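In: here's a sequence, model it:
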Amino acid sequence: MTTTVKVTGMTCGHCAASVREEIGAIPGVTTVDVDLATGTVTIDSTRDLDPAAIERAVREAGYRLAN
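Out: Have a look, this model is predicted:
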């Protein structure tokens, strides 16, 4: 399954790594690709992901999902 979200506030490689690490810790996530230029985060997983879990992970990294 592939899920795409938009994250605001990321400006550098460290930002992307933080988001990648937090989302990657969600059970079932296999890969996380971050595009800093667009703020797009593409998540591949073995199952449907709870949107609340994704939001918590992004907040834990210090960022927010775009509305």
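
In: C-alpha only now, for contacts and for neighbours.
Out: OK.

In: number of nearby residues for residue 11?
Out: 11 (other Cα atoms under 10 Å).

In: following up with a second sequence; could you model it the same way so I can compare the two?
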Amino acid sequence: MYEFEIQNMTCGHCASTVEKAIKTADPEASASIDLAARTAKVETKDPAAINTAIEKAGYPSSFRQI
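Out: From the prediction side, this is the model:
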């Protein structure tokens, strides 16, 4: 499980865009988006690919294993 800190995620549309980016990068990923905390908890085997996808969607991010 990884936690992604996502900058500039400020609304429901942003959260939806981030979730779509996660699913595009890893269709088998399980994600939980917390808009208020600006984080996403993701169960994935390739966090770097997900981080890249989130950033390509326009949201600077970083991640750590939890």
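
In: TM-score of the superposed pair?
Out: Here the superposed chains carry a TM-score of 0.78, computed using TM-score structural alignment, normalised by the length of structure 2; 63 aligned residues with a Cα RMSD of 1.9 Å.

In: just give the closest residue to residue 60 of structure 1, not the sequence neighbours.
Out: The shortest distance from residue 60 of structure 1 to any non-neighbouring residue, by Cα to Cα, 6 or more residues apart in numbering, is to residue 22 (7.0 Å).

In: tell me if I am right that that neighbour is in a helix.
Out: Yes - Residue 22 of structure 1 forms part of a helix when assessed by DSSP: H, G, I helix; E, B strand; the rest coil.

In: count of neighbours near it?
Out: There are 18 residues near residue 22 of structure 1, going by other Cα under 10 Å.

In: contacting residues for it?
Out: 57-58, 60-61 (Cα atoms under 8 Å, 6 or more residues apart in numbering).

In: from the chain's centre, how far out does the host helix or strand of residue 54 of structure 1 sit?
Out: Residue 54 of structure 1 belongs to helix 51-60 when assigned by DSSP states H and E. Computed by Cα atoms, centre = their mean, to the nearest Å, the chain-centroid distance of helix 51-60 of structure 1 equals 8 Å.
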